[in-house]
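Student: Any chance you could fold what I've pasted below:
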Amino acid sequence: ELEVKILENAAPSSRFPLTEVYDPDVGINSLQGFKLSGNSHFSVDVQSEGHGPKYPELVLEGTLDREGEAVYHLVLTALDGGDPVRSSVARILVTVVDVNDNAPVFTQPVYRVSVPENLPVGTPVLAVNATDQDEGVHGEVTYYFVKITEKISQIFCLNVLTGEISTSANLDYEESRFYELGVEARDQPGLRDRAKVLITILDVNDNVPEVVVTSGS
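Tutor: You can find the predicted model right below:
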């Protein structure tokens, strides 16, 4: 079996050499041509040097998409001109190699959560998540805050690998009842997607009543 690896962004009409084929017969009984079966994405063309070996080449006829189809199984048949016709068959395994052509995508554009103001420091609030259809390093996603104030960056922290958002300071309903955070998912080498995180702070009974004494007239 022959194995051919092709980048998924290879241009149509790209050529990929296969093994040479030699037929010791001469004239009409010698190797006359090839037939390729298995998929319409490819055809076969032959380079030759006179009556010597013939060099079949795999020709890409269309575009590839590894996420749609990652492997192609082809059959190359070499035919001579004898009577009866003699043939030889070689199986070809085409592996489509991933390139970074898919950006990460968040599972939702806006994440909402409500938390009590007495949440202990270091408590997870929620986790954002993005998926990437690419494989290997191209599909590894990391997470970052974007377009947030310095104050918010002191109150919340984001795990770059898991997308988990936790508190890094005490919350106070009386100080701020709502936070809006921008988050960004990035793959390698840098395709990205963005989402919003909306955090509502819930009041708890953490303030004692205050008696205000006014003087009578």
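Student: When you work out contacts or count neighbours from here on, use the C-alpha atoms and nothing else.
Tutor: Will do.
Student: Give me the three-state assignment for residue 94.
Tutor: strand (DSSP: H, G, I helix; E, B strand; the rest coil).
Student: how many other residues sit next to it?
Tutor: A count of nearby residues for residue 94, using other CA atoms under 10 Å, gives 17.
Student: Same check on residue 103?
Tutor: 22.
Student: Quick check: closest non-adjacent residue to it.
Tutor: Here the nearest residue to residue 103 in space, its sequence neighbours aside, is residue 191; by CA to CA, 6 or more residues apart in numbering that works out to 4.9 Å.
Student: and what of residue 128?
Tutor: Excluding its sequence neighbours, the residue lying closest to residue 128 (CA to CA, 6+ apart) is residue 163, at 5.0 Å.
Student: Wait, that neighbour touches residue 125, no?
Tutor: No. With contact defined as CA atoms under 8 Å, residue 163 does not reach residue 125; the gap is 10.8 Å.
Student: what about these two, which has more around it?
Tutor: Per other CA under 10 Å, whichever of residue 163 and residue 125 has more neighbours is residue 163, with 22 against 16.
Student: in stretch 76-94, what's buried?
Tutor: For stretch 76-94, the neighbour count (16 or more other CA atoms under 10 Å) marks 76, 78-81, 91-94 as buried.
Student: Correction: the previous question concerned stretch 118-126.
Tutor: Under 16+ other CA under 10 Å, the buried positions of stretch 118-126 are 118-119, 124-126.
Student: can you check stretch 90-110 too?
Tutor: Result for stretch 90-110 [16+ other CA under 10 Å]: buried residues 91-106.
Student: Next, give me the two most distant ones among those.
Tutor: Taking CA to CA as the measure, the buried residues of stretch 90-110 span a maximum distance of 40.9 Å, between 91 and 106.
Student: count of residues packed around the nearest residue to residue 113 once chain neighbours are set aside?
Tutor: With CA to CA, 6+ apart as the criterion, residue 113 has its nearest non-adjacent residue at 5.1 Å, and that residue is residue 199. Neighbourhood size, residue 199 [other CA under 10 Å]: 18.
Student: And the host helix or strand of residue 199, what does it pack against?
Tutor: According to DSSP states H and E, residue 199 maps onto strand 192-202. Contacts defined by 3 or more CA pairs under 8 Å, 6 or more residues apart in numbering; DSSP states H and E place strand 192-202 against strand 105-106, strand 110-116, strand 178-186.
Student: And this one, please, so the two structures can be compared:
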Amino acid sequence: MNEQTSPGTHLVLQHAEDPDIGINAVQSYRLSDNQYFRLNEKNNSDLSKTPELVLEKPLDRETQSIHELILTASDGGNPVRTGTALIRIIVTDYNDNLPVFTQEVYKVSVSENAPINSTVIILTATDKDEGTNAQITYSISKTSENFFTSSFNINPITGEITTKEKLNFENTEHYEMSVQAKDGGGLVAQSKVLIEIIDENDNAPKISIRSLSTPIPEDSAPGTLIALIEVHDQDSGENGEVDCQIIEYYTVYIIIKLFPIYEQ
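Tutor: Next up, the predicted model:
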């Protein structure tokens, strides 16, 4: 019986047989106590009775997948004789449960030097249904597909997200993508994945001379500005901090002063 079967549905049962006749034949039926079914006795034209199960309340396979009832048939003799039968009702699944991700938002960090095809994160979603209704397929949502499928791939079976290309912190520091889990019945759940790219010291400082006074008059006073040098490193944090030194110098002492450059 499907868990979506409507209350009030009648299920005709096999009637009991008794070789006796008249009052000594089967006279009544009784059903064991339970929360979901009641017994109905249908009177036939030959004065016999046919037992019917009537569903009283909605079934839920996820709560109880099997119901076992005892049907008792009694005759009208003295003493009364009875016979019993076990009724085993298996509740079949209906796709009435959405997939559920283990987290509403996943947060993960990955190095910008991670090789192509590196695992970023493995997503997990579950479904209380069974069979094909519980089979989950993972994908990047359509809203994120155009932006992230060039950088990341998601395994539709395992939910593993991997890199498809070399990442670059200097181009993109973080990604925010929507993912979905779809069960075999078409129900969909969504979650969000936040990927932070970790900066690595993969850029050398670049030096440029913004202004230079040459030649230098021999009577130049100490402290005279003769050159303005700009040093820039695309990395961040300590990886972007620079220290300037003069490798070779002559009898003239040159002092280098470092000033921060504020970009608008």
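Student: care to give me the TM-score?
Tutor: Scored against TM-score structural alignment, normalised by the length of the first structure, the superposed chains reach a TM-score of 0.93; 212 aligned residues with a CA RMSD of 1.4 Å.
Student: sorry, back to before: map the residue nearest to residue 128 of the first structure onto the second structure.
Tutor: Matched by TM-score structural alignment, residue 163 of the first structure corresponds to residue 159 in the second structure.
Student: burial measure for the equivalent of residue 191 of the second structure over in the first structure, as a count.
Tutor: Here residue 191 of the second structure is matched to residue 195 in the first structure, going by TM-score structural alignment. Residue 195 of the first structure has 21 neighbouring residues, counting by other CA under 10 Å.
Student: Now do the helices in the first structure.
Tutor: Remark: helices assigned in the first structure by DSSP state H are 150-155.
Student: Spatially central residue in it, please.
Tutor: The residue lying closest to the centre of the first structure (CA atoms, centre = their mean) is residue 134, at 2.2 Å.
Student: Now do the contacts for that one.
Tutor: Shown in contact with residue 134 of the first structure (CA atoms under 8 Å, 6 or more residues apart in numbering): 67, 98-102.
Student: ok, and those residues in the second structure?
Tutor: Of these, the ones still in contact in the second structure (both residues aligned by TM-score structural alignment, their matches' CA atoms under 8 Å) are 67, 98-102.
Student: Need those residues in JSON lines (columns: distance to residue 217 of the first structure).
Tutor: Shown next, in JSON lines, are those (distance: CA to CA, whole Å):
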{"residue": "67", "distance to residue 217 of the first structure": "83"}
{"residue": "98", "distance to residue 217 of the first structure": "85"}
{"residue": "99", "distance to residue 217 of the first structure": "83"}
{"residue": "100", "distance to residue 217 of the first structure": "79"}
{"residue": "101", "distance to residue 217 of the first structure": "79"}
{"residue": "102", "distance to residue 217 of the first structure": "76"}
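Student: Could you find the closest non-adjacent residue to the match of residue 191 of the second structure?
Tutor: That would be residue 109: by CA to CA, 6+ apart, it lies 4.8 Å from residue 195 of the first structure.
Student: Repeat that for residue 167 of the second structure.
Tutor: The shortest distance from residue 167 of the second structure to any non-neighbouring residue, by CA to CA, 6+ apart, is to residue 112 (4.8 Å).
Student: Quick one: map the one you found onto the first structure.
Tutor: Residue 112 of the second structure maps onto residue 117 in the first structure, by TM-score structural alignment.
Student: How many neighbouring residues does its match have?
Tutor: When neighbours are counted by other CA under 10 Å, residue 117 of the first structure registers 20.
Student: sorry, back to before: what separation is there between the match of residue 191 of the second structure and residue 73 of the first structure?
Tutor: Between residue 195 of the first structure and residue 73 of the first structure the computed distance is 41 Å (CA to CA, to the nearest Å).
Student: Then residue 205 of the first structure?
Tutor: 68 Å.
Student: So for these two, which sits in the more crowded spot?
Tutor: Of the pair residue 205 of the first structure and residue 73, residue 73 is the one with more neighbours under other CA under 10 Å, namely 13 against 8.
Student: Which residue of the second structure is paired with the more buried one in the alignment?
Tutor: In the second structure, residue 73 of the first structure lines up with residue 68, judged by TM-score structural alignment.
Student: Which residue ranges of the stretch 1-150 of the second structure form strands?
Tutor: Assigned by DSSP state E, counting those that start in this stretch, the strands in the stretch 1-150 of the second structure fall at 10-12, 26-31, 37-43, 49-55, 66-75, 82-90, 100-101, 105-111, 119-122, 125-126, 137-140.
Student: Map residue 148 of the second structure onto the first structure.
Tutor: Per TM-score structural alignment, residue 148 of the second structure is aligned with residue 152.
Student: cool, and residue 176 of the second structure?
Tutor: Residue 176 of the second structure maps onto residue 180 in the first structure, by TM-score structural alignment.
Student: residues in contact with its match?
Tutor: When contacts are counted by CA under 8 Å, 6+ apart, residue 180 of the first structure touches 148, 196-199.
Student: let's see 6 Å
Tutor: Residues near residue 180 of the first structure by CA atoms under 6 Å, 6 or more residues apart in numbering: 197-198.
Student: quick one: it from residue 194 of the first structure, how far?
Tutor: Taking CA to CA, one finds residue 180 of the first structure at 13 Å from residue 194 of the first structure.
Student: Over to residue 24 of the first structure?
Tutor: 64 Å.
Student: what's the answer for residue 33 of the first structure, then?
Tutor: Residue 33 of the first structure is 54 Å from residue 194 of the first structure, by CA to CA.
Student: In contact with the closest residue to residue 2 of the first structure other than its chain neighbours, which residues?
Tutor: Spatially, and ignoring its direct neighbours in sequence, residue 2 of the first structure is nearest to residue 92 (4.6 Å; CA to CA, 6+ apart). For residue 92 of the first structure, the contact set (CA under 6 Å, 6+ apart) comprises 1-3, 73-75.
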